[in-house]
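Below are the sequence and a predicted model for it; my questions follow.
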Amino acid sequence: MDSTVQKEKAERLRSLHYGDNMLVLPNIWSPLGARILEKKGYPAVATASAAISAALGYEDGEKIKRATALDVIERIARAVDVPVTADIETGYGESLSELEETVFQVLGTGVAGINIEDGLEAGGALRDIDEQCQRIALVRRAAAARNIPLVINARIDSYFSSSFSTREDATEDAVARARAYSGAGADCVYPMGPGDEDTVRVLKNRIEGPLNILVTPNAAPLAVLQKLGVNRVSFGPFIFRSCMRKFADIADSIGRGGDYWCFSDMMSRAEVEEFLISGAE
């Protein structure tokens, strides 16, 4: 992708965090999903690492190779004209030099933004705040070296960590990390958590700058999150899992030798082709 175009997309993505309308990102895992959202008027699209990994048959947590993840991300970025923000998990590299190489390769896919997280393992310890700040600052420098104002969304896993025995303790840690990460160069902070109205209100009141909230099945409605001043919402793997439930139900129906009710509300071939490229790869 032309660097001028990529820079413009990054600037456009950043501006979407400051508009009157909350940036809503139903996370996708394929170019087709990205095209559907673009056609339906979404101003940007975001990938979900868990959905991409699962679609390829692997668990989340950088179980697929970096090259594999980047290939999918690049295909998605090339598929649409709107900005794409990519979930790169912890950055595919423990050392700063490995992380820097990941950033350069990610920039080569044409994306306008990234998610980078501080969790070291599911439900376990988090990376030290100072160390994570070094990593975020490195991402900012690496992007600046390529003259791309990459939008950095710093994910905070305090609420998922076993290190905190109460919701209040997790909130204190999340707020401290949010402030530190913003100071290190993050454009938006993403304290992954329950998304309930009371917790979101506390986070919004105590964190300056754009706030990203995960929409879980039990989270506050979008209208409430908008009213609270949330800047961005993500859906993580929940849309993917909902689609997989539909697929599993179809498989069960066929396996029982039932009728074809499961195809009654499918897209027609013409409707699908509306989102496809007619030429060859």
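The structure has been received and is ready for your questions.

can we go C-alpha only for contacts and neighbour counts from here?
Noted.

Surely residue 227 is within a strand?
No - counting by DSSP: H, G, I helix; E, B strand; the rest coil, residue 227 is not found in a strand; it is helix.

From residue 40, how far out is it?
23 Å (CA to CA, to the nearest Å).

ditto for residue 244
Residue 244 is 22 Å from residue 40, where distance means CA to CA.

can you check residue 186 too?
Taking CA to CA, one finds residue 186 at 29 Å from residue 40.

higher neighbour count, residue 244 and residue 40?
Taking other CA atoms under 10 Å, residue 244 and residue 40 do not tie; residue 244 has more neighbours (13 against 9).

name the element the more buried one belongs to?
helix 238-255 (DSSP states H and E).

Give me the contact list for that helix.
Residues outside helix 238-255 that contact it (CA atoms under 8 Å, 6 or more residues apart in numbering): 26, 27, 28, 29, 51, 216, 259, 260, 262.

hmm, which of these are the buried ones?
With burial judged by 16 or more other CA atoms under 10 Å, the buried subset of the contacts of helix 238-255 is 26, 27, 28, 29, 51, 216.

give me every residue that touches the fourth one.
The contact partners of residue 29, by CA under 8 Å, 6+ apart, come to 47, 48, 49, 51, 52, 55, 72, 240.

I'd like to know which of the residues you listed are part of helices.
49, 51, 52, 55, 72, 240 (DSSP state H).

now those in JSON lines, with distance to residue 147?
What follows is those, written out as JSON lines (distance: CA to CA, whole Å):
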{"residue": "49", "distance to residue 147": "26"}
{"residue": "51", "distance to residue 147": "30"}
{"residue": "52", "distance to residue 147": "28"}
{"residue": "55", "distance to residue 147": "33"}
{"residue": "72", "distance to residue 147": "24"}
{"residue": "240", "distance to residue 147": "34"}
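
A further structure is provided below for comparison with the first:
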Amino acid sequence: MAHSPQVEAFRKLHEAGCFVMPNPWDLGSARWLRGQGFKALATTSAGFAFTQARADQDVPRDMMLAHIAEMVKAVPDLPVNADFENGYADTPDGVAANVKLCVATGVAGLSIEDATGREADPLYPFELAVERVKAARKAIDDTGSGVLLTARAECFLTGHPEPLKEAARRIEAYAAAGADVLYAPGPKTAADIGTIVSAAGGKPVNALVYGDFGLSVADIATAGARRISIGGALARAAWAAFMEATRLIAEEGSFKGFAGNGPSAPLNPFFTKDLEARS
């Protein structure tokens, strides 16, 4: 089966260098990011959840699949990577079935986490986590789509007592299990990112930047990462401005929160021209 142009482009992006793959949360943010020249985009489970008045990790599978499909259609000329959380299943068979549904949306890539979403046991046991990656790999291979599989080690974000050591162990195993891209969200230093890169054994690594850690794109590239994503950071930045402006109105009767708004002039012509191009 021939791979789609988006899949081929996504694979090419991972072959050398380092690229930024920002995370829009709706059609407008997706089109705007495309207009800024980014070569690939990724969904954000948190950013989308907030638009649905839900907490992160509280979006049902079918709602998320519909959103992913909408984002793919929003930027048909760009690769889209799906934040597919933990595959919406505990068992390898369940992950495999859901991965095939995600592939059917037209994504160029998707990620599977090893976080359970349960406070008592936040990470899947090591052996089960590896089997889940293997199941996702086989599911994608069965489709013949060539969609890139990103395996995520959530040790930093789930409070593991030795997050770097355990993440490196899992990343090494996930690479051997067939993941195309490895991802351990949480490291904030070039040295820690380098440790994950080493554990990946030559396969591409995604680094997450969700705050200003003092690292530039060049710094992260030097550490060895091939891809940088932003997660829900852009959505949170938008919400932060919104919340502060509404707080000032509600608590102080002030509209000072609008001071940095600027006119909507840049948006109107951009979306007018963009719609004409899409039509």
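That came through fine. Worth saying up front: this structure is predicted, and the values here are computed from it rather than measured.

could you point out the longest helix in the second structure?
helix 126-143.

three-state assignment of the equivalent of residue 176 of the first structure over in the second structure?
Mapped onto the second structure by TM-score structural alignment, residue 176 of the first structure lines up with residue 169. The three-state label given to residue 169 of the second structure by three-state DSSP is helix.

Residue 169 of the second structure touches residue 199, doesn't it?
Yes - using CA atoms under 8 Å, residue 169 of the second structure is in contact with residue 199, at 7.2 Å.

So which of the two has more stuff around it?
Set residue 169 of the second structure next to residue 199 and count neighbours by other CA under 10 Å: residue 199 wins out with 22 against 16.

can you pull out the strands in the first structure?
Applying DSSP state E to the first structure gives strands spanning 23-25, 45-46, 84-87, 113-117, 151-156, 188-191, 212-214, 232-234.

how about those strands, which one is nearest residue 133 of the first structure?
strand 151-156 (9.8 Å; CA to CA).

and for that closest one, what span of the second structure is it aligned with?
Going by TM-score structural alignment, strand 151-156 of the first structure sits over residues 148-153 in the second structure.

Near residue 127 of the second structure, how many other residues are there?
Number of residues near residue 127 of the second structure (other CA under 10 Å) recorded here: 10.

Quick check: it vs residue 70 of the second structure, distance?
Taking CA to CA, one finds residue 127 of the second structure at 35 Å from residue 70 of the second structure.

cool, and residue 162 of the second structure?
From residue 162 of the second structure to residue 70 of the second structure the distance is 38 Å (CA to CA).

okay, those two: which has more neighbours?
The neighbour comparison of residue 162 of the second structure against residue 70 (other CA under 10 Å) goes to residue 70, with 15 against 10.

Need the counterpart of the more buried one in the first structure.
So residue 70 of the second structure corresponds to residue 75, using TM-score structural alignment.

cool, residue 123 of the second structure as well?
Checking TM-score structural alignment: residue 123 of the second structure goes with residue 126.

what does residue 192 of the second structure give?
Residue 192 of the second structure maps onto residue 199 in the first structure, by TM-score structural alignment.

And for residue 206 of the second structure?
Using TM-score structural alignment, residue 206 of the second structure lines up with residue 212 in the first structure.

ok, that match touching residue 195?
No - assessed by CA under 8 Å, residue 212 of the first structure is found out of contact with residue 195, at 10.1 Å.

Neighbour count for the two, which is higher?
residue 212 (24 against 21).

Quick check: that one vs residue 154 of the first structure, distance?
Counting by CA to CA - residue 212 of the first structure and residue 154 of the first structure are separated by 9 Å.

what does residue 3 of the first structure give?
For residue 3 of the first structure, the distance to residue 154 of the first structure - CA to CA - is 23 Å.

if you count what's nearby, which of these two comes out ahead?
Set residue 3 of the first structure next to residue 154 and count neighbours by other CA under 10 Å: residue 154 wins out with 27 against 14.

Quick check: that one vs residue 257 of the first structure, distance?
48 Å.

can you check residue 205 of the first structure too?
Taken as CA to CA, the span from residue 205 of the first structure to residue 257 of the first structure is 55 Å.

average offset between the longest helix of the second structure and the first structure?
Compared with the first structure after the fit, helix 126-143 of the second structure shows a mean deviation of 1.6 Å (mean CA distance after the TM-score superposition for the first structure).

residues in contact with the match of residue 176 of the first structure?
Contacts of residue 169 of the second structure by CA under 8 Å, 6+ apart are residue 199.

do the one 3 residues further on as well
Contacts were defined as CA under 8 Å, 6+ apart; by that measure residue 172 of the second structure touches 199, 200, 201.

That's all I had, so thanks and see you.
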